[in-house]
Each structure stands twice: as C-alpha cells, then as structure tokens.
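[1] Take a look and give me a structure for this.
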Amino acid sequence: MKSPKFDYVRAGSVADAMTAYAEADGDAVFVSGGHSVVPSLALRLQAPALMIDLSAIEALSGIDLRDGWLRIGAMTRHAQAMTDPLIATHAPLFAAAAPFVAHPAIRNRGTLGGSLAHADPASEFPAAALAMRAELEIASAQGIRRVPADDFFVDIYETAIEPGEVLQAIHVPCAVAGQMVAFDEIARRRGDYAMVGAAVQAVSAGEGLQDVSIAMFSVGNRPVRAASAQVALTGRALDAPAIAAAQAALADDLDPPDDPQFPASMRLHLARVLLGRVLAKLETAA
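    Okay, here's the model as predicted:
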C-alpha cells in the first residue's frame, strides 16, 4: 500500500516548523528519521496534507553538558547513542539499549527524539529515559518547557507533546559516583519487538543500593516504573534475597495486557525472570 498524496517542506528552524504546522491548520505531521511516520503513512494510519521534515534543524542536534545535565539533541541517531562518549558516561542506558533496537540500517537513520515522541510501549529508548529520570525539552509557540519522563509518557503512542509542539532535546542528569546500569529484553528474535524488557539504574553506596530506578517495557500501554521493586531494593545489598524480593514486588507494579497468544500471567512471569537477570548483571557491575 502507498501513502496518500501530501506536500513536503524541510524546515530550517523550530519556529519555521511550527509556523508550517499552523499554516496547515494542524493537518501536518513532523518527521525526523521517518521510521515511525513513513510506515504509518503507507498503512493509511495517517493521511496529513503536509509532511514537515525536521532533519535540517541545527537546534535539534548536538550533545553537550549543561549545568549538571547531559543535553542530547532530539535528532541524535540511534547509532550515535552506541558510540558517543558523553552518552556512554552520562546516559549509559541509551548506549546499552541501542544495540537491541531493530537493525543497523534503522539505527543509522532513526532518532532518539523520534523514538521518544512515538512512544511505542515496546520500544527500548522510552524505558531507558524513564529509568534515567530524564526530562524532555518541548518547544511550542509559547516557549520551551521541560517535562519529566514520568509525566511525558501518557498512553500508547501518546505523550505530553501537544499538537504543533516539537521535542527539541533530552536532558539526563549527569552520572554520579557509584552509579550502575543494566539493560536487557526478551524477544523471539534479535531485532524483534520485545516481549518484555527492563532498564535499571542504581547507585552503590556502602552496604546498600540507593536511588534505585527500574523501568519495564512491553508490559502495558507505556513504559512502567516498577516502584515497589525499587523500594524492595533500596538500602539493601544486591544479593539473592534482595533480587527475589524485587521480583516478587513486580506483582504490585505491573498489570500486563491479557490476550490468547500471550497471557498476562506469562508476561508477568517473564518480567520477573528478566528483572532477576538484569539485577544479576547489575550485581556483576558493582
């Protein structure tokens, strides 16, 4: 199936992009890497009159440190997340998640901002952003605002971005001493959507873990913070009893969907297995 006819404009700035959107009376779609938008057009899930290309906007590029935060431009490619030294140091869950995303051809073109704005509940980068307690920089005609990841992901394919707004950058708190991360997923084949995934960040402090942050994905309509599992680990040594307590606590955190091919009970079981695996990786890194 081919997409319906549409006009195309390549915006030179965020202001230009928002102006083009307004002039199209909202009958427009923004595109960065295109790996989410183009398939939806081909399937006639979207039929905008105008496509606005954001790829030439300089303000959406660049990776740098600012006032205790790592600012990552929304146009940063998946492949960059695997190789950039600042991301490796200060946003390591993006680096850890990137190899699990699809295949090299897609990683070379797809963008972090596009993945986060698309908000696929089975996607790796939204969960990584949630676990790192990232904040998302959104531009609108009224100015710029930053939204914590916990408030950014609203529902399946729905975020805090309002019509006509543009995701400009991702802000991740700079790494602190003792910080550890681990990431993994269970999929039928490498590059497939995850059946369940987990991103974990914590700080090793003395005899126990602090600042534990766990995000699970492909377990609901958005990435899910495993708050009870976090509590089960906080202040404890990362040993077998602590890991078992965190696994058991997932029953309070997750309410996975039920379907005949993949029952909710199976998804919860896989989530527990995977969390144990990821925490064992974290223990090795400690």
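
[2] make it CA atoms for all contacts and neighbour counts henceforth
    Noted.

[3] tell me which strands and helices the helix or strand harbouring residue 182 is in contact with?
    With secondary structure defined by DSSP states H and E, residue 182 is part of strand 179-186. Secondary-structure packing of strand 179-186 (3 or more C-alpha pairs under 8 Å, 6 or more residues apart in numbering; DSSP states H and E): helix 92-97, strand 196-205, helix 264-285.

[4] quick one, the second one and helix 264-285 angle?
    For strand 196-205 against helix 264-285, the angle between stretch directions is 30 degrees (axes from the mean of the first three to the mean of the last three C-alpha atoms, to 10 degrees).

[5] Who are the packing partners of strand 196-205?
    If you count contacts as 3+ C-alpha pairs under 8 Å, 6+ apart, strand 196-205 packs onto helix 124-131, strand 179-186, strand 208-217, helix 264-285.

[6] Now the second one, please; I'll put the structures next to each other:
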Amino acid sequence: MYNFEMTRPSTIADAAKALKEEDAQALGGGQTLIPTLKQRLAIPSTLVSLTGIGEMNGVCMSDANEVCVGGATSHAVVAREASAYPGLAGLASHIGDPAVRNRGTVGGSLANNDPSACYPAAALASGASIITNTREIAADDYFQGMFTTALEDGEIITEVRFPVPEKSHYEKFVQPASRFALVGVMVAKYADGVRVAVTGASEEGVFRWTEAEAALSANFSADALPDLSISGDDMISDLHGSGEYRAHLVKVMTGRAVASAA
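    As a prediction, this is how the structure comes out:
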C-alpha cells in the first residue's frame, strides 16, 4: 500500500463535498478498491468512506412496492432484510464469501460495474432506479459497458429502488476461485412482462436477453426456451470458458432460473 488520507463523513452532503477535492476517491466496502490500490492501478490521495452515512444504510419498502436499499448497505444485510423480494435476497446471500458479504456494498458493486458482478443483473432485471446525490437513473440507462456507467465524477449512489416482481430467481454458475459469476442470469416476472438480465458472459458487461424476455412473457416456463439461441461471438472467452461455452450457459442458467421461479 501507500500513504493516503482517510475521511469518514456522516452525511451525503459532506461526502459530496469531500469528493470534490483533487484525487479523492469514494470508498464503499473496499472489496474491489483495496485490491486495486494494492496493485497501484489507482492511487487516490484521499479515500472518502461512505459506510458511516446513516441515511445510506438499510433496507425498507416504499409505497410503490419497491425494496429500497441504501447505497452503503452490505450484501449480508440485503440477504437478511430484503425478504419482500426473495430473488434479490437470494442473490445477495451467494455473493462471494461471508467476509465479502459483510463488507461489500450495493452502491460499490453498481458503481464499479464489474462484468461478472451479481448486482448489475439484479438492477437490470428489476428495472431498478439508481438514486444518486444529484438525480435518478433508470437501470436501462445506467449500465454503459464493461466497468462503465452513467455516473459522473464525484456522483454517489445513495439508494437503489428495486420494484418487487411477481416471481423471480437468480441462477449463477460460479467461478470457484473468485466466487464471481462465470455466467449469472436474473429472471423477474412483472404484470407487464418478464425481464432477463445476464452477467459474466458478454464483453459489453451486463445485458438484457430480449428474445428470452419475449418468449417468457408469452409463456413463463422453461419450455419456452429450447428454440432460442444466443451467439457466442461477443461473449468473453478466457481460460475459464470460451465464448460459445458462455453462450450455452446463458441458456442453461435462464432455464434453471425460470424453473426455480415458477
């Protein structure tokens, strides 16, 4: 590591002010940022910890039947307290290991937008709203490619609002060393249709499988999927699996998610 300053604001306003300083970097649970600092891939002079901001912690229900999760809320808390949305709680309960789940935060995961992270699939499949200190961003507009989001410099994810579906499930094919998703699929059935979001597979990051959405909106059953196919051309290909293999897993994981949800 190297020398840096650390500040722990207690309000969103103070955090936003601190992040305006030169070379300041927001710090959630640190599960991605700390390894990055160790490798000198980022060298901020000041870390602004967000975990001490009370208004960014916790899970609640809105009048619009949304599970509202504070940006600094840990995965473990979501797993325990988001019972109104079982698919989301189940997803959170299988992120990483206990140490990661007790330190990692929802806001940190979405801000980083790792191509194999689980929460991007949850947000996109849910049609979630990402609330920042300055605006509200629809999930369909938020994710803009691998490690790329609509966030501007110094913008803080203060809350994420997940509309509760009628049925849902997240199915993950785990990369055993990292516990990230080699391929993960979130399926959420709403009154106006089904949303299917895929993580871990594409070179562009999380994406919606629209063909599966159309088929499942007409028939919410794994029987709706056999005639569908997805190309491996734009999928990640590495030592863990080829693009064709990941494309195959997308279909398999979608079928398993639907079967579990139904």
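
[7] ok, and which of the helices and strands packed on strand 196-205 of the first structure has the densest surroundings?
    Highest mean neighbour count of these: helix 124-131, a mean of 30 (counted as mean count of other C-alpha atoms under 10 Å).

[8] Just the endpoints, please. Distance across stretch 98-115 of the second structure?
    One end of stretch 98-115 of the second structure to the other measures 21 Å (C-alpha to C-alpha, to the nearest Å).

[9] which residues touch it?
    27-32, 69-77, 92-93, 95, 117, 119-120, 143, 146-149, 151, 157-160, 199-206 (C-alpha atoms under 8 Å, 6 or more residues apart in numbering).

[10] again with stretch 7-21 of the second structure
    Stretch 7-21 of the second structure has contacts (C-alpha under 8 Å, 6+ apart) with 24-26, 46-55, 133, 154-156, 158.

[11] could you redo the last one with a cut-off of 6 Å?
    For stretch 7-21 of the second structure, contacts defined as C-alpha atoms under 6 Å, 6 or more residues apart in numbering pick out 48, 49, 52, 53, 154.

[12] Farthest pair within these?
    52 and 154 (17.5 Å; C-alpha to C-alpha).

[13] My guess is residue 165 of the second structure contacts residue 193. True?
    No: in this structure, residue 165 of the second structure is not within contact of residue 193 by C-alpha atoms under 6 Å, at 9.9 Å.

[14] Now for residue 49 of the second structure, how many residues are close by?
    As a burial measure, residue 49 of the second structure scores 21 neighbours (other C-alpha atoms under 10 Å).

[15] ok, now which ones touch the counterpart of it in the first structure?
    Structural alignment (TM-score structural alignment) places residue 49 of the second structure against residue 53 in the first structure. Residue 53 of the first structure makes contact with 10, 11, 31 under the criterion C-alpha under 6 Å, 6+ apart.

[16] redo that, cut-off 10 Å
    Going by C-alpha atoms under 10 Å, 6 or more residues apart in numbering, residue 53 of the first structure touches 8, 9, 10, 11, 12, 17, 29, 30, 31, 32, 33, 34.

[17] Out of the residues you listed, which end up buried?
    Neighbour-count burial (16 or more other C-alpha atoms under 10 Å) is assigned, among the contacts of residue 53 of the first structure, to 10, 11, 17, 29, 30, 31, 32, 33, 34.

[18] Mind putting the residues you listed into CSV with secondary structure and distance to residue 194 of the first structure?
    Shown next, in CSV, are those (DSSP: H, G, I helix; E, B strand; the rest coil; distance: C-alpha to C-alpha, whole Å):
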residue, secondary structure, distance to residue 194 of the first structure
10, strand, 33
11, coil, 34
17, helix, 33
29, strand, 27
30, strand, 26
31, strand, 24
32, coil, 23
33, coil, 21
34, coil, 21
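
[19] Assess the claim that residue 86 of the first structure and residue 93 are in contact.
    No: counting by C-alpha atoms under 10 Å, residue 86 of the first structure stays clear of residue 93, with 12.0 Å between them.

[20] between those two, who's got more neighbours?
    Counted by other C-alpha under 10 Å, residue 86 of the first structure and residue 93 do not tie: residue 93 has more neighbours, with 28 against 17.

[21] will you turn the buried ones among the contacts of residue 53 of the first structure into CSV that also has distance to residue 184 of the first structure?
    Formatted as CSV, these follow (distance: C-alpha to C-alpha, whole Å):
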residue, distance to residue 184 of the first structure
10, 37
11, 37
17, 36
29, 32
30, 30
31, 28
32, 26
33, 24
34, 25
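
[22] all helices for the stretch 101-250 of the first structure, in order.
    Remark: helices assigned in the stretch 101-250 of the first structure by DSSP state H, counting those that start in this stretch are 104-109, 112-118, 124-131, 149-152, 227-233, 240-253.

[23] So which of those helices has the densest surroundings on average?
    helix 124-131 comes out most buried of the helices of the stretch 101-250 of the first structure by mean count of other C-alpha under 10 Å, with a mean of 30.

[24] which bit of the second structure covers that helix?
    The aligned range for helix 124-131 of the first structure is 118-125, by TM-score structural alignment.

[25] how about residue 273 of the first structure, what's its match in the second structure?
    By TM-score structural alignment, residue 273 of the first structure lines up with residue 252.

[26] Same check on residue 197 of the first structure?
    Using TM-score structural alignment, residue 197 of the first structure sits opposite residue 184 in the second structure.

[27] For the closest residue to that match other than its chain neighbours, list the residues it contacts.
    Among residues not flanking residue 184 of the second structure along the chain, residue 172 sits closest, at 4.1 Å (C-alpha to C-alpha, 6 or more residues apart in numbering). By C-alpha under 10 Å, 6+ apart, the contact set of residue 172 of the second structure is 91, 94-95, 118, 179-186, 198-200, 249-250, 253-254, 256-257.

[28] now the helices and strands packed on strand 179-186 of the first structure in JSON lines, with distance to residue 236 of the first structure?
    Converted to JSON lines, these look like this (distance: least, C-alpha to C-alpha, whole Å):
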{"stretch": "helix 92-97", "distance to residue 236 of the first structure": "22"}
{"stretch": "strand 196-205", "distance to residue 236 of the first structure": "10"}
{"stretch": "helix 264-285", "distance to residue 236 of the first structure": "12"}
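
[29] Check whether the match of residue 197 of the first structure really touches residue 208, as I assumed.
    No: with contact defined as C-alpha under 10 Å, residue 184 of the second structure does not count as touching residue 208 (11.8 Å).

[30] Pick out whichever of these two has more residues nearby.
    Under the neighbour definition other C-alpha under 10 Å, residue 184 of the second structure and residue 208 were set side by side, and residue 184 has more, 29 against 19.

[31] OK, contacts around that one?
    Each residue near residue 184 of the second structure by C-alpha under 10 Å, 6+ apart is listed here: 91, 116-118, 121-122, 170-174, 197-201, 206, 246, 249-250, 253-254, 257.
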